[in-house]
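S.K.: Give me coordinates for this.
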Amino acid sequence: MGAEDGDVKYQTQTVKAVRGMETRTAAKWRAQGWELVSTNTGKISSELTIRRPKPKTPWILYGALVAIVVVLIAVLIIMNALRGDDSTAEPAETPSSTATATATIDATPSETPPSEPTPTNSAAPAFITSENNPEFAALLALTDYCSPDIAAFASAHAGGTVEFNGHIGAMNSHDGASTRYDFLIGAGDFSEISAPGPSFQYRDVNATSDLHWTGAQPDSVGVGSNLHFVATIDHYEESSCLFLLDPVQTSWR
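M.R.: Next up is the predicted model:
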């Protein structure tokens, strides 16, 4: 999407932000050279319209690309010409000599018996935790919930299962439903001052069966609840900086 302001051409786009996090989202995009144009605040999320000047493509770049193509064509022509001289190559070994060599090798008894495969007792951990995965431990301590490290981790471990202590930082109705919610989940204990780690989210779930409670199930759950989560990695949503998870087990702590 493009726009013009005088002689400057802009590219614009719209990104989403969780209610209450518009300022942090705008700051993240501003650090990448984007300018906030407008904010459309909704009940659950907000839409931020941002823009930045389009980079000018120098004509010299096109000339360089043409030169590279010409060089590649010349290399291919030379390689095809060299393949035509294969008639001077040495003849391959005759089938009879190959068979004799093979028979001689097979007839020689082996002095060393084949070694038995060494069994391994190590097994990959069932769940990714901060104790067995330093990468995940560093992720839970991040102060930038839009860090590119989060996107890289989500992509590398998609479909895997994570386990961590966390809390519910926000709880909104999903599309106006009365029993379906979007849970914003943070790492560690709930605090009104700081919220380290990614902005995890359970999207479109109810507070009972979908959370798969283990142990004693609380009478109610909401913002500020400190819980233990086991969840499957879905994907990282770069437009909103949300790290989507699917609940596997939830327990009160």
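S.K.: CA atoms for contacts and neighbours, from now on please.
M.R.: Fine.
S.K.: What is the neighbour count of the residue nearest to residue 130 when sequence neighbours are not counted?
M.R.: Distances taken as CA to CA, 6 or more residues apart in numbering place residue 137 nearest to residue 130, at 4.2 Å, with adjacent residues excluded. By other CA atoms under 10 Å, 16 other residues sit near residue 137.
S.K.: And for residue 195?
M.R.: Residues near residue 195, counting by other CA under 10 Å, number 22.
S.K.: ok, now residue 252?
M.R.: 16.
S.K.: same deal with residue 133?
M.R.: Residues near residue 133, counting by other CA under 10 Å, number 13.
S.K.: For the residue nearest to residue 130, give me its contacts.
M.R.: 129-131 (CA atoms under 8 Å, 6 or more residues apart in numbering).
S.K.: so can I have CSV of these showing secondary structure, distance to residue 199 and neighbour count?
M.R.: Rendered in CSV, the data for the contacts of residue 137 read as follows (DSSP: H, G, I helix; E, B strand; the rest coil; distance: CA to CA, whole Å; neighbours: other CA atoms under 10 Å):
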residue, secondary structure, distance to residue 199, neighbour count
129, coil, 17, 18
130, coil, 16, 17
131, coil, 20, 10
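S.K.: let's see this one next to it:
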Amino acid sequence: MPDDIKYEYRSVQAVRGLESRSIAKEQREGGWELVDQTHGTLRTTLKFRRVKPDTTLSKAWGVFRGLAPAKQRAVVAGMAILLLLAAVGIGTSAAKEKRDAKPTDSVALSETSAPSPPPSVTQATGQTSGSSPAPTVAEEADQIITPENNEEFAALLATTDTCGPSVADFAAKYHGRRIAFDGSITNLQQYEKYKTRYDILIGPGDAGPKTTAGPNFKYGNVNTIDLKFIGSSVPSSVSEGDTFRFVAEVGQYKPVQGCLFFLTPVSTTVR
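M.R.: Have a look, this model is predicted:
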């Protein structure tokens, strides 16, 4: 039917006076039919059309449209049944593949991942036997640093360069952490206004004012209460040469103030 014919269109620019050549070329090479032309000053716009070629889908649609309404409904119902059967077949095939795969997966699992025996637990400590697990970051941060568990701290207590880079590096790396060591008071300066408050320098070992190793650890503006003595022996005062077990929090290192390494007392025990 003429009303069912579908066309495709295209436009071509041709130089004025040479339109016939362009029209002949389009008719010869593409089967295009001239339907309109618009003349410009220098060029002419040529508009062509040709019957749009049929595709398989368009042909099928044409056949379908030519059927009687009753036959069209029958075709639609048949296609719906075919689609339903295809969906059921795909679902059944997928379920079968899943059932077939399960035994294989189970065998592979049993062959490759045998359960390990539970760790034994000692009744005395409540800890599992074998090697101890590595400490977590939080546990390591809570651990008190001593010369026995930290090589950097052991080297720091043995240094003879109180203004060396190792002192600044340690203060920066472990700022806010707690350290513990056996030491003595190397210098004690009493405040003139407050007779019970002191600036106290401490060092490792038992040599007191004769200490030659370790940084210039300082407790600034403290009294005996601030030293937080623990244990059965709590002195009422302190003096140069007294030996203690110091636990302190790492503070600032101030090289411009005589290379002082400030600490905050946590606890002090008489040795």
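S.K.: so the residue nearest to residue 130 of structure 1 sits in a helix?
M.R.: Yes - using DSSP: H, G, I helix; E, B strand; the rest coil, the assignment for residue 137 of structure 1 is a helix.
S.K.: Report the separation between the aligned partner of it in structure 2 and residue 247 of structure 2.
M.R.: For residue 137 of structure 1, the aligned residue in structure 2 is residue 154 (criterion: TM-score structural alignment). According to CA to CA, to the nearest Å, residue 154 of structure 2 and residue 247 of structure 2 sit 15 Å apart.
S.K.: ok, now residue 75 of structure 2?
M.R.: Per CA to CA, residue 75 of structure 2 is found 93 Å from residue 247 of structure 2.
S.K.: Between those two, which is the more surrounded one?
M.R.: Under the criterion of other CA under 10 Å, the comparison of residue 75 of structure 2 against residue 247 puts residue 247 first, with 23 against 13.
S.K.: ok, the nearest residue to residue 39 of structure 1 once chain neighbours are set aside - contacts?
M.R.: Leaving aside its chain neighbours, residue 39 of structure 1 sits nearest to residue 48 (4.6 Å; criterion: CA to CA, 6+ apart). Going by CA under 8 Å, 6+ apart, residue 48 of structure 1 touches 14-17, 22, 26, 36-40.
S.K.: what's the helix or strand hosting residue 48 of structure 1 aligned against in structure 2?
M.R.: Per DSSP states H and E: residue 48 of structure 1 is located in strand 45-53. Using TM-score structural alignment, strand 45-53 of structure 1 corresponds to no residues of structure 2.
S.K.: mind listing what's buried in that strand?
M.R.: Buried residues in strand 45-53 of structure 1, counted by 16 or more other CA atoms under 10 Å: 45-53.
S.K.: counterpart of stretch 39-51 of structure 2 in structure 1, which residues?
M.R.: Here stretch 39-51 of structure 2 fails to align to any part of structure 1, judged by TM-score structural alignment.
S.K.: tell me which element the alignment partner in structure 1 of residue 246 of structure 2 falls in.
M.R.: Residue 246 of structure 2 maps onto residue 229 in structure 1, with residues paired by TM-score structural alignment. According to DSSP H and E, residue 229 of structure 1 maps onto strand 226-237.
S.K.: Work out the gap between that strand and the centre of the chain.
M.R.: How far strand 226-237 of structure 1 lies from its chain's middle: 13 Å, per CA atoms, centre = their mean, to the nearest Å.
S.K.: Mind reading off the mean deviation between that strand and structure 2?
M.R.: The superposed strand 226-237 of structure 1 is, by mean CA distance after the TM-score superposition for structure 1, a mean 0.6 Å from where its aligned residues fall in structure 2.
S.K.: Mean deviation, the next helix or strand after that strand versus structure 2?
M.R.: Next helix or strand after strand 226-237 of structure 1 toward the C-terminus (DSSP H and E): strand 242-252. Taking mean CA distance after the TM-score superposition for structure 1, the mean distance separating strand 242-252 of structure 1 from the aligned residues in structure 2 is 0.5 Å.
S.K.: Look up the counterpart of strand 242-252 of structure 1 in structure 2, residue range please.
M.R.: Using TM-score structural alignment, strand 242-252 of structure 1 corresponds to residues 260-270 of structure 2.
S.K.: now the strands: where do they sit in the stretch 1-150 of structure 2?
M.R.: Counting by DSSP state E, counting those that start in this stretch, the segments of the stretch 1-150 of structure 2 that form strands are 7-15, 33-39, 43-51.
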